[in-house]
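>>> please work out how this folds:
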Amino acid sequence: MYFTVFIVQCCFFVYASLNPYIFKELEIDTLTMSSINSGVALLQVFTSPLIGRLGDRYGARNLLIISVISSVSGQMVAFLATGISMLLLSKLLFVAQDVKLGAQMLTSDLVDGKDRGPAMGRIMVPFSLGLLAGPLIAGQSAKYLGNQWTLLAMATWTSSCLGIILYSVPEKTSKNNSDKQDSGSQRKTEKSTWSLVTTGRIPVLLAIKILTATASMVVAQNLVVVNMKEFGLSPARGGMVLAANGLLGVVFNVSLGKLSKRFDDDVLFKWSPAFCLLSYAIMTQASSVWILLVSFLPWNLGNVIIDAQVVARLTKSVPSSDTGSIIGINAMAFQAARIVAPLLGGCLVEVFGFSALGLFGATISSLALGLSFTF
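Reported below is the predicted structural model:
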C-alpha cells in the first residue's frame, strides 16, 4: 500500500509540476489556468464525501483501484491534449484520484485502538516522499522526453499500481466481514451520512482540522512567493527550502509511532496546536531564511500530530461502515481550506508582509488550542 501511495502521488506531482508549462505551450493564459484549478478544487469539496461513501459501499481496495484509474486516465488525456477542452477534461478526471483517502480507509479497517494514530501518520511518509520526488522527476524527465511524453511515462508507471493493489491489498477486511454483512444496517447508516458531522465530538474535531489546515495552507501555498520577495532567493535555493520543509514532514511522520509510545495520545493531541502556535510566533520574527527554517520544526511536528490524530479519532467516532464517509468529510475540510488559502495568504503578504502570515497562523492556532483542550 505504501509503495502504491508513493507512486500515485509522485506521478501526480509530476503532472502538477508540468501542468503550467503545458498550458503555456498551448497558449492558454494564466488567468484561465487559475480559474480551472480553482473550479476543480471547489468541485473536490463536494466530491470527497461521495468518494468516501463509495469506499464504504465497495471497500477500500476498490477505492484505491478507482484512484489509480482516475490518475492514469487524467495523465493520458493531458498527454493527448491539443487545447483547453482536453486539459479541462484531464483535470476533471483527477477529481476521483484520492489515493490518500483510500489508504486511510484501509488503515482504519485493519488497525484498531492506540496504533491507529501512528498508522495514519505512516501513510503520510510515502505521500510526502512523492511530493518531494515528483517535481524533481518532472524537471529531469522534461529535459529528455518533453512535457507531454513525460506524462505518458508517468501514466504507464501509475498503471503498474493496479497489479500491486490486486496482489497485495486484501479484498476482505474486518470491516467487510462485520458491519457490511448487515445490508439493512448499512442502508440505515447511508441515510444519515450527512448527519455524521453533528455526531458526538466530530464537529469539534472538524473545526480543529479546518482551523489548522487553513493556517498551514496559507503559509504553504505562499512559500514560493515569500522565498522570492521577502528573502530574495533564487528558484534553486527556494526549492531547497521547500525540500527541507518536506523532509521534516517525512521525519516527523516516521517518528510519530515512537512519540505515541512515549506520550499519551490525548496529551499529544491537546498540545499539538501549541507547537503550531510556537512556529507561527517564530515566523513573525523571521528576518532571515534560517529563522524560517527553524520555524518549520514545530510547524511540521504540530501538523503531523493533528492530521494523524484527527483522522484516527474521526474513524473511531463512527461505525466501521461509515469510516469512508467520515474520512471523505475530513478531506472535504482540507479541500475547503485549500481554496481559501492562496487568495487569503496572497492578500496578507501583499498588504502587510510575511509577518502577517505568522500572526494569522498564531491567532488561528490559539483557537484550535482552546478546542483541543476540550478533549
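>>> can we go C-alpha only for contacts and neighbour counts from here?
Fine.
>>> contact partners for Leu196?
202, 318, 326 (C-alpha atoms under 8 Å, 6 or more residues apart in numbering).
>>> how about those in JSON lines, adding neighbour count and distance to Ser288?
Below are the contacts of Leu196 laid out as JSON lines (neighbours: other C-alpha atoms under 10 Å; distance: C-alpha to C-alpha, whole Å):
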{"residue": "Ile202", "neighbour count": "20", "distance to Ser288": "40"}
{"residue": "Val318", "neighbour count": "16", "distance to Ser288": "46"}
{"residue": "Ile326", "neighbour count": "29", "distance to Ser288": "41"}
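>>> now flag whichever of the residues you listed is closest to Asp56.
Ile326 (9.8 Å; C-alpha to C-alpha).
>>> before we move on, the earlier item: just the ones of the contacts of Leu196 in helices?
Among these, the members falling in helices (DSSP state H) are 202, 326.
>>> and which of the contacts of Leu196 is nearest Phe23?
Looking across these and measuring by C-alpha to C-alpha, the closest to Phe23 is Ile326, at 35.4 Å.
>>> so the closest one makes contact with Ile51?
No. If you go by C-alpha atoms under 8 Å, Ile326 and Ile51 don't touch, sitting 10.5 Å apart.
>>> how close does Ser168 get to Phe3?
Using C-alpha to C-alpha, to the nearest Å, Ser168 is found at 11 Å from Phe3.
>>> typed the wrong thing, it's Trp290
33 Å.
>>> one more sequence to fold, the one below, so I can look at both together:
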Amino acid sequence: MNTPRDNFTSNSAELLKRKSGAMSSFSVIDTGNEEVVRENYIKDKMDENNSVNFFGRHFNRFVMVTHINIFLYSCGFWIQLAVFPYLTKQLGADPVTFGYLQTTFAVVQLAGGPLFGRFGDLFGSRQAMMLAFASASVSYFLLFISSSIPLLFVSRLPSVFMHAMQAGQMIVTDVCSPSKRADALGKLGISYGVGMVVGPMIGGIVSRLFSIEKGALVACVLSLVSIVITFLYVPASVKKSAASQDSNIFSLSKILRLLRAPGAFFLLTIKMGTGVPMGIFQSMFSVVALERFQLPPDQNSYVMSYVGVMAMMVQGVGIGYVTKSFDQNRILAGSAMSLMLGYFMMTFASNMWHMCAVFIPLIVGLTFQNVVTTSALTRTVSSADTGAMLGLSMAVNSLIRSVSPTVGGYMLTRFGFESFGYLGCAVSAVITGVLFYRARKEEGHVVKP
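This is a model prediction of the structure:
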C-alpha cells in the first residue's frame, strides 16, 4: 500500500519539470548542485502533503510521531537510569563494578552505532526505529528480572541497537529538506529534554510505591508502546537508492568511504575535540556535586532539571533563529568560543550557584555544536548513506563515553576539579582558532545548514 510519501516520490520528476522555473528562488546549500535543489524541492512538497494542523500551526505528521517516540524513549531511558544505581547497590555492586557496567554500556553502543545506521539505510527508518525500541524493551526487561550482577551485565548487551535518537534523526533527515534540517534536528532535543525531566520523576514514584525493579518494567512497557506507534504511523519506506548500494550491514570499505566524504572527517574531528572535555566533565559531575559542593540528592535533581530546561530553550528557540542568520562555520566557531568561556569560568567555580552560571555558555555551545555538526554530516553524503553517517556521529559520542570515566577519575584525583576547566578551555581555544580561520578562508563560499 503506497504512502503519501511513496505517491509523491513517484511523481517528483514531473513536478520538477513543471516547476523548474521556480527553483532559482529556493534556498539551496550549493548553488552548483542541482541534486540538492531537487532534494529541497521534493521534501518541501512532501512536507506540504503530510502536514497536520496543531493549535493553528502546521507540522509534518511523521516528525510529530517521531517527537512522541523520542519523548517515550527519553522517559524510559531516564526511568531506568534513575533506578539503575540503586538496583546495582541492592545486588551488591561496588563503585568499581558500577563503573564497569557503565563502560560496558558505552562500548556496546559504540559497536552498534555504525551498524544501526547502515541498517536504517538498507531497510528504512521505520524498521530502524522499531529495532531501537525492541532492543530497549529487551534491555529493560532483563534489568527488571536481574537477580545477580552477571545478569546486570547481560542486560547491557541488547543496548547495542538502542539508538532511538539516531533513528529519529534518520526520519527527520528523510522527510525534511536540507534547508530546514538543522532546525528540525535541534527540536528533537526538546522532546528528549521533556522526557529527561519527566522520566526520573516517574521512576522515583514507581520505586517508592512499588519497588526499584518496577521502574525498569515501566520503561520496558513504554518501549513496547513506541514499537506499536512506529508500526502504525511511520511510513514503511525504504530509500530508493538503497537497492543499488552494497547490501552488507557491516562494510569497512563503506565506513572508510564515508570518512573520505568532503568535510566529513573535519566535522567528526571537531565533534570529538569538543566532546572529550565535556564527556570527562559529565562523567565526573555526580562525584564533584557530592564531594566538592556537598549537593544533596533533591538539589541534584533540581540542577538536572535546570540543565534540561535550558537545553530545551536553546533547541526550541535559538537553533531556528541562528541557523537562518549565520553560516555553518561561524556557528561552529561561535559555539567553540562559548564552550571556551564556560570552561574558563569553571576554573573559578567554588559553589553550585557559580556552576549554574557556568552551565549557560556550556549548554549553548554544546547544543549548537551538536545540532550543526549532525546536520552538516548528513549533507556530506548522498541520501542513501545518511543513516550510516549518523551512525558514525553517534559512535563518536559512544567512544567518548567509553574513555571519559577513566580519564576523568584520574584527572580529578591527580589534578583536581579545576583541571576539567583548563583542559576544556585549551581545547576549545584551539578549535575556535581553527574554525575562525576556516570561516575567513571560505567567506563567500560557506555552506549554510
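>>> so after superposing, what's the score?
Once superposed, the chains reach a TM-score of 0.93 (TM-score structural alignment, normalised by the length of structure 1), with 370 aligned residues with a C-alpha RMSD of 2.0 Å.
>>> and Ser168 and Phe3 of structure 1? which has more neighbours close in?
More neighbours surround Phe3 than the other of Ser168 of structure 1 and Phe3, with 14 against 10 (other C-alpha atoms under 10 Å).
>>> aligned partner of the more buried one in structure 2?
Aligned by TM-score structural alignment, Phe3 of structure 1 pairs with Ile68 of structure 2.
>>> which residue is the nearest non-sequential neighbour of that match?
Ser191 (7.3 Å; C-alpha to C-alpha, 6 or more residues apart in numbering).
>>> residue contacts, Ser216 of structure 1?
Contacts of Ser216 of structure 1 by C-alpha under 8 Å, 6+ apart are 303, 361.
>>> kindly recompute the last result at 10 Å.
Ser216 of structure 1 makes contact with 210, 276, 280, 299-300, 303, 337-338, 341, 357-358, 361, 364-365 under the criterion C-alpha atoms under 10 Å, 6 or more residues apart in numbering.
>>> picking that back up, host element of the match of Phe3 of structure 1?
For Ile68 of structure 2, the host element (DSSP states H and E) is helix 61-90.
>>> same check, this time on Ala119 of structure 1
helix 116-145.
>>> tell me which stretches of structure 2 form strands.
Under the criterion DSSP state E, structure 2 contains strands at 51-54, 57-60.
>>> so where is the helix holding Ala119 of structure 1 in structure 2?
The aligned range for helix 116-145 of structure 1 is 181-210, by TM-score structural alignment.
>>> how far off centre is that stretch?
13 Å (C-alpha atoms, centre = their mean, to the nearest Å).
>>> can you give me the buried ones in that stretch?
181-204, 206-207 (16 or more other C-alpha atoms under 10 Å).
>>> nearest to Leu91 of structure 2, of the strands of structure 2?
It's strand 57-60; of the strands of structure 2, that one is closest to Leu91 of structure 2 (C-alpha to C-alpha) at 45.8 Å.
>>> residues in contact with that closest one?
46-53, 66, 172, 175-176.
>>> surely Leu359 of structure 1 touches Tyr280?
Yes. In this structure, Leu359 of structure 1 is within contact of Tyr280 by C-alpha atoms under 10 Å, at 6.6 Å.
>>> so what sits against both of these two?
By C-alpha under 10 Å, 6+ apart, the residues touching both Leu359 of structure 1 and Tyr280 are 215, 365.
>>> compare the two (neighbour count), which wins?
Neighbour count, other C-alpha under 10 Å: between Leu359 of structure 1 and Tyr280, Tyr280 has more, with 31 against 19.
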